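Student: Could you look at this predicted model? Sequence included:
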Amino acid sequence: MSFQIPRGTQDILPGEVEKWQFVENTARDLCRRYQYKEIRTPIFEHTELFARGVGESTDIVQKEMYTFQDRKGRSITLRPEGTASTVRAFVEKKLYANASQPTKLYYIGPMFRYERPQTGRYRQFVQFGIEALGSNDPAIDAEVISLAMNLYQTLGLKSLKLVINSLGDSESRKAHREALIAHFEPRIGEFCSDCQKRLQQNPLRILDCKKDRDHDLMGTAPSILEFLNEDSTLYFYKVQQYLTANGIEFEVDPGLVRGLDYYNHTAFEIMSNAEGFGAITTLCGGGRYNGLAQEIGGPETPGIGFALSIERLLAALEAEGIELPISAGVDCYIVTMGDQAKDRAVSLLNNMRNAGLVAEKDYEDKKMKAQFKAADRHQAKFVAVLGDDELANNVIAIKNMETGTQEEIALDQVITYLKQKTM
């Protein structure tokens, strides 16, 4: 019987995984500079966390979650996103009591959604996200957006577009909600069943519907920006001011609502305009969620964050033809001739590795010519040739594979020599 990988998942093999490592290490380094600390939460949580935290009216909760019962009949869900779990940990572990606030966290890990697989979108995907909890300062909104833009630009992406919007505070959203209901209710029967349910649950979600996006009422729906009160207007103005001060270009899009129920005030998306990237251009999305901690049993805590798919990021890099500077090859490949030399190579190889060199040798008892071919396949910078004669004279021949030059080095000096040449 043969087995195949489940639809919507992928094997990331050597040669490709190095790109992932480079991107993830770049993200970790940025977080270190911005003072975001890593958090690792469980792969699965109680289903109610996502129902309450993500929102009952969202497509994620209604259609996309991998939910099952454990052996005691409890409803468990593989995490579809990282914010709810991070805020749950923030509340449960009382991180809000720490003297230093805001609490700035990041995560990198697999998420799971049952949706139609397509380019850069999988049912198991890796998400990088950050969350800043405990500050109502619009400057932290600008910082979060800046970190996301910085990551893409550090990796070399240029065809980027940042769009922002304000969803307002609770007073502004309430006024907008009533206007949306009045706008859609007379003709709600023309919309899909999901939108009909959302009319009373969360009419803002109607604006995010993919099925009915071309309906004429969508283009004439009242804008949230028309209902922002004085405080919300000032907040949104300050976010734009700080982005401009950071040299970040953006567009205001009143139609940007994001797909989760917990957002308020700032919402944003970063998109790729690269030719050939695909119909779905969104790379990253995020926003402010000041009521989420309370929703899952914690104190009133403001928060803002974003999440992005590593798969989508790599697809954008490919679309722009960007090659990541992945270090390939080994520093030294040991070629042996004779049984004594072969035995001595085992400890020599180990000592090279302990000294920080990337080193390899033959394990298939190949002839000398075949060992040199293997060194080429490993893209070796140097080849160390050790035969029984060299061993008797306590020397080793070192060949520079780029220049073709060769010289003999004392066996006890070979590691020092290679470190000077490669490190």
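Tutor: Everything's here; your move. Numbering: from 1, shown residues only.
Student: going forward, measure contacts and count neighbours with C-alpha atoms only.
Tutor: OK.
Student: Please list all residues in contact with the residue most central in space within the chain.
Tutor: Centroid-nearest residue in the chain: Phe128, 2.7 Å away (criterion: CA atoms, centre = their mean). Each residue near Phe128 by CA atoms under 8 Å, 6 or more residues apart in numbering is listed here: 106-109, 307-310.
Student: Which of those fall in strands?
Tutor: The strands, defined by DSSP state E, take in 106-109, 307-309 from the contacts of Phe128.
Student: can you pull out the helices in the stretch 1-150 of the chain?
Tutor: Secondary structure of the stretch 1-150 of the chain, counting by DSSP state H, counting those that start in this stretch: helices at 17-34, 47-53, 59, 83-92, 138-154.
Student: would you turn the ones in strands among the contacts of Phe128 into a markdown table with neighbour count?
Tutor: As requested, those are exported to a markdown table (neighbours: other CA atoms under 10 Å):
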| residue | neighbour count |
| --- | --- |
| Tyr106 | 25 |
| Tyr107 | 23 |
| Ile108 | 22 |
| Gly109 | 17 |
| Ala307 | 23 |
| Leu308 | 21 |
| Ser309 | 24 |
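Student: Included below, for side-by-side comparison, is a second structure:
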Amino acid sequence: MNLITKVPRGTQDILPGQSKNWQTIETVLRQVASLHGFSEIRTPVFEHTELFQRGVGDTTDVVQKEMYTFQDKGGRSITLRPEGTAGATRALLEHGLYAAALPQKLWYEASCYRYEKAQKGRLREFHQFGVEMYGSADPLADAEIISIASAIFSRLDIHGLTLELNSIGCPTCRAAYTKALQEYFGQYKDQLCETCQSRLERNPMRILDCKSEICHKIGEKAPSILDYLCDDCKAHFQKVCSALDTLGISYQINDRIVRGLDYYTRTVFEFTTNDLGSQGTVCGGGRYDGLVEELGGPAMPALGFGLGLDRLLLLMEAQNIRFPQQPACDLYIASIGEAARLKSLVLATALRSADMIAAFDDLGRGLKAQMKYANKIGARYSMVLGDNELAAEQASVKNMETGDEDNLPIDENFAKAFAGMERRSSLFTTL
């Protein structure tokens, strides 16, 4: 074939065989979020650019290098969302959700866009599940947010993850830390990449998150934020750790985690794996107590996490985690002749109304080709309709695995009779 184009670099098609696995994961995500009292929010795929400049931070790689930004026909600067938190917070403020009962607990599933070097586990269009909690400054809220991610991994049978935990303090204690970083990195200014040289005065913590090997190597011996925490931030972090200990959630302190977005304060965390090579961060989040106010709202604490679904699927594949196989078809109705084809449509419609998956021939194929198709789609049962079956008003339904057959009436009671036959067959198999 001479295709006029292919899927853009850094994006992917999710085909029918794969989408079932996505649906399985999405069901687990929704269930866990609901059990923790979170409600779904859906925000636009694009926002005004200043939302991300103010919320995410103009010194971050995301804003400086990775955003898909363009001008619309009205001359407004528009950006495809690079992450979900800023949009959710904008919606919280615009619609007055912050004035309702607190805490406000929101979850979302969204496609996000970042212009990065496309590679396995790092796409330009990626899919993110996130939770956001607004209104609680309590350390137990931090532990609860982390426990949600832990519960998701447990339900999906994912193993071998490491929870890495840090505190990056508040604006008060970060002032002293910023000065210490400026003094340290100032010694190596000429060796830093061009981006980090500009960060040195404005936001030196961003240097710790730089992807440059040279900057990363220099940053290994930089001062630790944990040595600069104020008493309040230190007490908060200790309570988070204590709550995780009580929950039995193991963790490692990693004082180099700063996350890639400027809105974070105090607790930051990542769930990492060794099964995906360099793209080892599966989930990341923390606290961002200044974000609501930064976007024009009242002073309000907030926290949450983002979980990459594309990378999550890669991890489950790497760990050979099997997804439940759902039947593609409960009953395939083969037909001989136009009258039988019409009847097969009627019976299939009745089965679908009773929440069963039914298929029939809508290509006018011969019987042999129809039965081959029934095998290809994994039909659990098959039935052949012809003139004899129509005259007798009954047909034989065959179990495609065992070969057992049952005669059923092909009248208004057909769906009920088929459901009863299937229950009997399942009971016999169980016994």
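Tutor: Yes, it's here. The structure displayed is predicted, hence computed values, not measured ones.
Student: Got a TM-score for the pair?
Tutor: Aligned and superposed, the two chains score 0.96 in TM-score terms (TM-score structural alignment, normalised by the length of structure 1); 420 aligned residues with a CA RMSD of 1.4 Å.
Student: overlap between the contacts of Phe128 of structure 1 and structure 2?
Tutor: Contacts from the contacts of Phe128 of structure 1 that recur in structure 2, judged by both residues aligned by TM-score structural alignment, their matches' CA atoms under 8 Å, are 106-109, 307-310.
Student: want to throw those residues into JSON lines with distance to Ser166 of structure 1?
Tutor: As requested, those are exported to JSON lines (distance: CA to CA, whole Å):
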{"residue": "Tyr106", "distance to Ser166 of structure 1": "24"}
{"residue": "Tyr107", "distance to Ser166 of structure 1": "25"}
{"residue": "Ile108", "distance to Ser166 of structure 1": "27"}
{"residue": "Gly109", "distance to Ser166 of structure 1": "29"}
{"residue": "Ala307", "distance to Ser166 of structure 1": "18"}
{"residue": "Leu308", "distance to Ser166 of structure 1": "20"}
{"residue": "Ser309", "distance to Ser166 of structure 1": "23"}
{"residue": "Ile310", "distance to Ser166 of structure 1": "26"}
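Student: closest to Gly321 of structure 1 among those residues?
Tutor: Ile310 (16.5 Å; CA to CA).
Student: ok, that closest one - contacts?
Tutor: The contact partners of Ile310 of structure 1, by CA under 8 Å, 6+ apart, come to 20, 23, 125-128.
Student: now swap in Glu318 of structure 1 and tell me
Tutor: Applying CA under 8 Å, 6+ apart, no residues contact Glu318 of structure 1.
Student: Shouldn't it be within a strand?
Tutor: No - counting by DSSP: H, G, I helix; E, B strand; the rest coil, Glu318 of structure 1 is located in no strand; its state is helix.
Student: so how far is Val32 of structure 2 from the nearest residue in space to Ile158 of structure 2 that is not next to it in sequence?
Tutor: Using CA to CA, 6 or more residues apart in numbering and skipping residues adjacent in sequence, the residue nearest Ile158 of structure 2 is Met316, 6.7 Å away. Per CA to CA, to the nearest Å, Met316 of structure 2 is found 18 Å from Val32 of structure 2.
Student: What is the burial count for the equivalent of His48 of structure 2 over in structure 1?
Tutor: Structural correspondence for His48 of structure 2 with respect to structure 1 (TM-score structural alignment): His46. Residues lying near His46 of structure 1 (other CA atoms under 10 Å) number 17.
Student: and what of Gln238 of structure 2?
Tutor: Number of residues near Gln238 of structure 2 (other CA under 10 Å) recorded here: 14.
Student: how far out from the middle of the chain is whatever helix or strand it lives in?
Tutor: Gln238 of structure 2 belongs to helix 231-247 when elements are defined using DSSP states H and E. Chain-centre distance of helix 231-247 of structure 2: 27 Å, with CA atoms, centre = their mean, to the nearest Å.
Student: The following helix or strand past that helix vs structure 1, average offset?
Tutor: Following helix 231-247 of structure 2 in sequence order, the next helix or strand is strand 252-253 (DSSP H and E). Once the two models are superposed, strand 252-253 of structure 2 sits on average 0.4 Å from its counterpart in structure 1 (mean CA distance after the TM-score superposition for structure 1).
Student: give me the stretch of structure 1 that the helix or strand that comes right after strand 252-253 of structure 2 matches.
Tutor: Remark: after strand 252-253 of structure 2, the chain's next helix or strand is strand 265-272, criterion DSSP H and E. The counterpart of strand 265-272 of structure 2 in structure 1, counting by TM-score structural alignment, spans residues 264-271.
Student: mean deviation of the matching stretch from structure 2?
Tutor: With mean CA distance after the TM-score superposition for structure 1, stretch 264-271 of structure 1 averages 0.4 Å from its match.
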